[in-house]
Structure formats: C-alpha cells, structure tokens
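1. here is a sequence with its predicted model. Questions after.
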Amino acid sequence: DLRVQRQIGRIDGKIIEMPLKTKNAYRTLPLSADAIDVLVQQRRKTGNSEWVFPSPTGGPMSPDSVLHMLHRVLKRAGLPKVRFHDLRHTFATLALQNGVDIKTVSGMLGHFSAGFTLDTYAHVTTSAKREAAKTMGNILSGAV
C-alpha cells in the first residue's frame, strides 16, 4: 500500500515538505504488483535516501523537475504533453468506466465526498448508466 501523507511544494523559491490540503487527502492506496516491483527497483537505485525519487542533491525533487521528466518520457513515447492532474482525471475516468464504484474512486482521489466525485465525473457515470440500461434491457428481453 501507498500512504499519501505529505506533499512537496515551493515557498519563496525553496522546495519544502508540506502538509496535504485537506484531511481527506491523507489516504492509503493499494498498489498493483507491477507498481510495487517498479518502486522496489527504483528504491534500490537510491541507496539510503529517504526519497524514492531524490533530486541530484539528495533532497526532494522540485515539482518543476518532476513535470519536466514526465514531459520527456511522454515525448519519447510519442505522446502529447499532459499535466499530472490529467493523469489523475484519466485514472478516475477509466476506473468508473470499468465498473469501480464511485465511493472507491472518491476515496482513492482523496475527495471530500462521493457526491463531489459524482458531480465531477457525471459525464462518465451518465454513459455508464446508458450501458447499464442496455445490458438490463438485453437481460430482461431474454427472460420474457
């Protein structure tokens, strides 16, 4: 599991560790076996740093550096530039489209309520409802 319990930010040009924005942002997320393997391999490369992805000086990476690295990886893969928030949105959309319930997605995103998540991703749940109606129609018409 991955515990989300702090964030890195910049204040007066200095990279610092900060508390999260809301109490709901503090959460524990399960990780897939593949994700754990990648993190374990990365951890081996960092020696005894407290950071899984340390900066060249050994401290935390700046948010700007992390975004720059993401853009380099995307460019090499022939993919368009996106923000980390876009990746978060994609995760939520794919989870909902593939049957993960709204309460679970809400908790994983650290939202205050499932209602907020539902409002934010209404476009996804609307299409899921259409699919559910089609599926139920097929089931019921076959049962008659």
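-> Thanks, I have it.
2. all contacts plus neighbour counts: C-alpha atoms, from now on.
-> Will do.
3. now residue 62: closest residue in space that isn't a chain neighbour?
-> Using CA to CA, 6 or more residues apart in numbering and skipping residues adjacent in sequence, the residue nearest residue 62 is residue 15, 6.1 Å away.
4. pasting the second one now:
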Amino acid sequence: MKRGDLRALRQISRINGEVVEAPLKTKNAYRTLPLAEDTVSVLLGQKKKAGSCLWVFPSPNGGPIFPDSVLHMLHRVLKRAGLPKVRFHDLQHTFATLALQNGVDIKTRSGMLGRFSAGFTLDIYTYVTGAAQCQAAQTMAGVLEGK
C-alpha cells in the first residue's frame, strides 16, 4: 500500500488443499484502487498489529488466511450485526449498485470491479432501483417542461 492506494496483484487460493498465492483471473483484475483516508488509517493500524509479518491480516501461524476462514469471519460479523449471510460476490453487486446510486460513472465502476468492459458491468452489476426510476422521471419531466 502506497500513498493511499491498494494494488491488486495476486490472490490467495486453495489448490489441492494447500493455501497458495496465485495470479489473478484476468488481465483487468490487476488494478490500483484509491482508498479513503479512514480506510488507510485502519489498514495501517492493522499492519502495525501484524508487526514484521508479510500479511496485513495474517493467520495465527503468520501465513495468509485461508479463503474459507475469511468467509466464516464475514458471516460472524454479519450475524452479530443482525444481517443476513451474503457471499463476497454479493458485496460486489452492492458496491456497484451503491456507486450507481451515488453518481459514480460506469467506466470508474467497471475499473474498480476489475472488469474488461463497462458493458459487462452494466449487464451484470447494475440494477434499476426505484429511487433511480423516480429521479429519471423527475429529470424527464423537467426536460419536457423546458426547465
């Protein structure tokens, strides 16, 4: 992590029962994402806790955390918060929809999600929301009224 950026360069996978570093699935998955100041602060605090370990969130033995363990941790956090279980993939959809609702353009969303094309992102990760439809109706009413 440098200057508040997160670089996606590799992934942790379970191959034949062993946890290993592996290349990302696609060329577009390799990307640099800017992070908000509060996110950087949390990550720096966690890195300080991890000490000289290579990993920001190490397993008890100092290696990478098993992918299954990360999912179990997510489910525990959601349960404590009174929220339903979701998959990490569901979090991508949530990000894409919230970004849309808050004015993030499609090219930016597509790049942040590591997708090849904005069209794919539109087809897969974007949902028409009631609020967006109401806003579109109000916009078009203004256009038709000459405002």
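-> Alright, I've got the coordinates. Computed from a prediction, not measured in an experiment: that's the story for all the values here.
5. picking that back up, can you tell me the helix or strand for the residue nearest to residue 62 of structure 1?
-> In this assignment (DSSP states H and E), residue 15 of structure 1 forms part of strand 14-18.
6. ok, residue 64 of structure 1 next?
-> Mapping residue 64 of structure 1 onto the secondary structure by DSSP H and E places it in helix 63-76.
7. now that helix: buried residues?
-> Buried positions in helix 63-76 of structure 1, judged by neighbour count with 16 or more other CA atoms under 10 Å: residue 71.
8. what of stretch 15-32 of structure 2?
-> For stretch 15-32 of structure 2, by 16+ other CA under 10 Å, it's 28-30.
9. ok so, going back, what range in structure 2 matches the strand holding residue 15 of structure 1?
-> Following TM-score structural alignment, the aligned partner range for strand 14-18 of structure 1 in structure 2 is 18-22.
10. could you measure from residue 69 of structure 2 over to residue 47 of structure 2?
-> Distance of residue 69 of structure 2 to residue 47 of structure 2, computed by CA to CA, to the nearest Å: 19 Å.
11. can you list contacts of whichever strand or helix holds residue 133 of structure 2?
-> Assigned by DSSP H and E, residue 133 of structure 2 belongs to helix 130-144. Under the criterion CA atoms under 8 Å, 6 or more residues apart in numbering, residues residue 101 lie in contact with helix 130-144 of structure 2.
12. over to stretch 5-20 of structure 2?
-> By CA under 8 Å, 6+ apart, stretch 5-20 of structure 2 touches 1, 21-24, 29-35, 64, 66-67.
13. at 7 Å instead, please
-> 1, 21-24, 30-35, 66-67 (CA atoms under 7 Å, 6 or more residues apart in numbering).
14. likewise for stretch 63-79 of structure 2?
-> Outside of stretch 63-79 of structure 2, the residues within contact range by CA under 7 Å, 6+ apart are 12-13, 19, 55, 58-59, 84-85.
15. switch the residues you listed over to CSV; also include secondary structure.
-> Formatted as CSV, these follow (DSSP: H, G, I helix; E, B strand; the rest coil):
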residue, secondary structure
12, strand
13, strand
19, strand
55, coil
58, strand
59, coil
84, coil
85, coil
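16. for those residues, pick the one with the most neighbours.
-> With neighbours taken as other CA atoms under 10 Å, the top of these is residue 13, carrying 19 neighbours.
17. ok, that residue to residue 34 of structure 2 distance?
-> Look at residue 13 of structure 2 and residue 34 of structure 2: by CA to CA, they are 24 Å apart.
18. if I look at the residue positioned nearest the centre of structure 2, how far off is residue 52 of structure 2?
-> Centroid-nearest residue in structure 2, with CA atoms, centre = their mean: residue 92, separated by 5.5 Å. The gap separating residue 92 of structure 2 from residue 52 of structure 2 is 31 Å, by CA to CA.
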